[in-house]
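Chemist: Dropping a prediction and its sequence here:
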Amino acid sequence: MADLFPETVPDGASTCSMPRADAPLADRLRPGSLDEIVGQEHLTGPDGAIGRMVAAGRLSSMILWGPPGTGKTSTARLLADAVGMRFVAISAVFSGVADLKKVFAEADKAAEAGQRTLLFVDEIHRFNRAQQDGFLPFVERGTVTLVGATTENPSFELNAALLSRAQVLILRRLDADALGRLLARAESLEGPLPLTADAREALIASADGDGRFLLNQAETLYAADIAQPLSPTELGQFLQRRVAVYDKDREGHYNLISAWHKSLRGSDPDAALYYLARMLVAGEEPLFVLRRLVRAAVEDIGLADPQALVQCLAAKDTYDFLGSPEGELAIVQACLYCATAPKSNAVYKAQKAAWRSAKETGSLMPPAHILNAPTKLMKDAGYGKGYAYDHDAAEGFSGADYWPEELGRQTYYDPPDRGFEREVRKRLDYWARLRAERPAG
């Protein structure tokens, strides 16, 4: 379900009271229970993290990470209702230390009365590091169960100490099916939208996964009292927003993206250019296309041609500088460069393998000789002892063993013998030969 109902209620418990008759459509369609949330069944279903917590009747602190309009606020509110907790919501944009102190004091009083508090913090990444640390003692002793919402990567925006005390749950961008179900609810309440079938699909595609935006657009259409159903082109003109045009086969937004990406990967520049044109002419956001190009450059080309990534980022800068339509030529250039570049997914496979190994091996200690030793105690413990400075070795290569003893040497990156990676392969083979010829440092 879309994140339809942001709350800034610093001192009150949640209720599921009916919205006013004149409330916005999104407010009138807010879900009444977790099973009414669409698009997040991987979390709210019986086997999902949230579903299991609700079944057990006890919540742990969590961070809800996802794009706008995917149900973060609604999920938090309904979580509190599902387990009988007091719901308090604040926004990090409008709240400061004084507000937090007041919330925690009230939560302490509620706890004395036997009432648990779920504290929902919207845009939690907006709090600075010191403010984030302020949550820790209250979370640890159970004064509040913290549910934070963020559109930003928690790994970069939230303190490690806070992350260690909360699960990170990822909410998915609403797909066409979820958005369609959301729109059907609106139509059951307000009646059929004044749109042709193609225009209805175009409206869903234009929402870009944001349920709140979709319902706001639908409300605009209802308010206009349109006599005849609009076509995709008429819809785009009416909403003053470029809307994807769908052909008679109703090829969707994601089908075109998939076809384009696979054409790039398959080194068919003409097909890639055709699907690029289809998307841009239909009104796809150029920056979205550029993000997908960058992804293709690192996933499907990688070090076979490192310039592919440079070309894509340069195209993004050029488009930012020129805008449409002139800047679209830079997107075309980057598209053709990627389509004609040698292909390799060796970097992509190496990342997957290394990430899997890191998860499986836990916190293995690096070998002592490459540990930093800033103190006498660490030096006495053998940190840094025997480290071979590669620049002092012949060929600038010591051949030292840098792997945890319990793990041993692994091979994640295996470049193919094509493109620039042919040269990388020669370097790796050369170092492997030197390593075999000399004892490890």
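Modeler: That came through, no problem. Just so it is clear, the model here is predicted, and its values are computed rather than measured. Residues are numbered from 1 along each chain as shown.

Chemist: C-alpha from now on. contacts and neighbour counts both.
Modeler: Noted.

Chemist: Three-state assignment for residue 89, please.
Modeler: strand (DSSP: H, G, I helix; E, B strand; the rest coil).

Chemist: Quick check: it touching residue 124?
Modeler: No: using CA atoms under 8 Å, residue 89 is not in contact with residue 124; the gap is 11.3 Å.

Chemist: what kind of secondary structure is residue 241 in?
Modeler: Going by three-state DSSP: residue 241 is coil.

Chemist: next up, a second structure to put side by side with the first:
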Amino acid sequence: MADLFDAGAAESPAASRPLADRLRPDKLADVIGQDQVLGPESPLGIMLASGSLSSLIFWGPPGVGKTTIARLLADETDLHFVQISAIFTGVPELRKVFEAAKIRRQNGKGTLLFVDEIHRFNKAQQDGFLPHMEDGTILLVGATTENPSFELNAAVLSRAQVLMLKRLDLKDLALLAQRAEQELGRALPLDGPARDALLEMADGDGRALLNLIEQVAAWDAPTKLSTDDLTKRLMKRAAKYDKSGDEHYNLISALHKSVRGSDPDAALYWFARMLTGGEDPRYLARRITRMAVEDIGLADPQAQAVCLQSWETYERLGSPEGELALAQALVYLALAPKSNGAYVGYKAAIAAAKKTGSEPPPAHILNAPTSLMKEQGFGAGYAYDHDAEDGFSGQNYFPDGMKRGVYYTPVDRGFERELKKRVDYFAGLRAKRAKN
């Protein structure tokens, strides 16, 4: 081991192969960073220990080991490994795969069919796997970067277990970098901060890290490079963000919940993540305004106005200056008192309206512009509230025979604390009128 990092160490003939291929693990125990699915008490660990492996869907970001794990599962279960990509495979090719698997099965050999980007297959193509999964012709292992709940047929999901693989953290990436240096036979020409920066550039993608390491290892650097030297020579990997995919919905969920949780710093972070990923600021302006309506509500009626003003400011200023107005609205919402009282009341009223159907209003609050309507009792007995002693008649405004509904319950926060006093005040007057 003395010459492990010797820059003059001889390279093996395998050195011409890509580093990611040379470092592919030979057994599941060597896979980095997926203990939640590979550990002894994990789903796969228990399946392998019991000798009963079912069809699987690996869901996770790129470069975390989906293909490698599938290949190693085939090795450990003595199944023939077949790999296809949904991007390049059509129905004729699938038929050939299934026919070969049937012949293999007749000869006593099972097939693990690994389908990369399985979500790219349409419904009919996905349905084509079902009979071959059910009769044991293939054991399906699919890989997807998209949410299987939305992208895969329910029939496929019911016959397979979904396992979620996580992006590699910095500790995982550091271990992978050490293995790469051992394979290369030399240390990377980076100082400590530059090494950390390299790991950050990979953004949780092990394959991306190994590609970066190959570039760095090829440099003729007489001394260790600093972070500035590194960033001048390498472009930072673009953050993963798909404006129409999972990341879009994950990040807007994180942004919304950060505001609801009164954390302005987290809200600004997710806001910035979406903007740097290329999100349309107008979409964010609309969602921020929705937050004011849904989560702040009448606890701070000014919140909606702040959002609309910031949206208008963005339209007048444009990018990038206009985003600051949206950021200010976001901070305002995060620090505002929260209430979903009106939102909950609205949904409850909608539910009641659907349940009661076509119940008419009580006759005493109906207008009677014609004599016939007056003869039918329309408007009879209506009490004009302004004529009441305290401007409140206490009459019933719900349909006759319908139990009075209570939908709006204000919280004891912000301006809604004042509204709560008013609700309680009128409830007291209504009860008093009912006794008289």
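Modeler: Good, I have the coordinates. Note that the structure is predicted; figures quoted are calculated from it, not measured.

Chemist: First-to-last residue distance for stretch 191-207 of structure 1?
Modeler: Terminal residues of stretch 191-207 of structure 1 lie 20 Å apart, using CA to CA, to the nearest Å.

Chemist: what about the helices in the stretch 251-400 of structure 1?
Modeler: Ranges of helices in the stretch 251-400 of structure 1, per DSSP state H, counting those that start in this stretch, are 253-265, 269-282, 286-296, 307-322, 328-340, 346-361, 376-380.

Chemist: And the aligned partner of residue 142 of structure 1 in structure 2, how far from residue 114 of structure 2?
Modeler: Using TM-score structural alignment, the partner of residue 142 of structure 1 in structure 2 is residue 136. Distance of residue 136 of structure 2 to residue 114 of structure 2, computed by CA to CA: 15 Å.

Chemist: separation between residue 210 of structure 1 and residue 416 of structure 1?
Modeler: Taking CA to CA, one finds residue 210 of structure 1 at 40 Å from residue 416 of structure 1.

Chemist: Please identify which of the two sits among more neighbours.
Modeler: Neighbour tally, residue 210 of structure 1 and residue 416, criterion other CA atoms under 10 Å: the higher count belongs to residue 210, 24 against 18.

Chemist: surely the more buried one meets residue 174?
Modeler: Yes: Residue 210 of structure 1 is in contact with residue 174 according to CA under 8 Å; the separation is 6.5 Å.

Chemist: what's the neighbour count on residue 395 of structure 1?
Modeler: 10.

Chemist: now swap in residue 46 of structure 2 and tell me
Modeler: 16.

Chemist: For the match of residue 142 of structure 1, give me its contacts.
Modeler: Not one residue lies near residue 136 of structure 2 by CA atoms under 8 Å, 6 or more residues apart in numbering.

Chemist: what helix or strand does it sit in?
Modeler: Remark: residue 136 of structure 2 resides in no helix or strand, with elements defined by DSSP states H and E.

Chemist: With residue 111 of structure 2 as the reference, measure out to it.
Modeler: 9 Å.

Chemist: Next up, identify which helix or strand residue 93 of structure 2 is on.
Modeler: Judged by DSSP H and E, residue 93 of structure 2 forms part of helix 91-106.

Chemist: And that helix against structure 1, how far off on average?
Modeler: In this overlay with structure 1, the average offset of helix 91-106 of structure 2 from its partner residues is 0.8 Å by mean CA distance after the TM-score superposition for structure 1.
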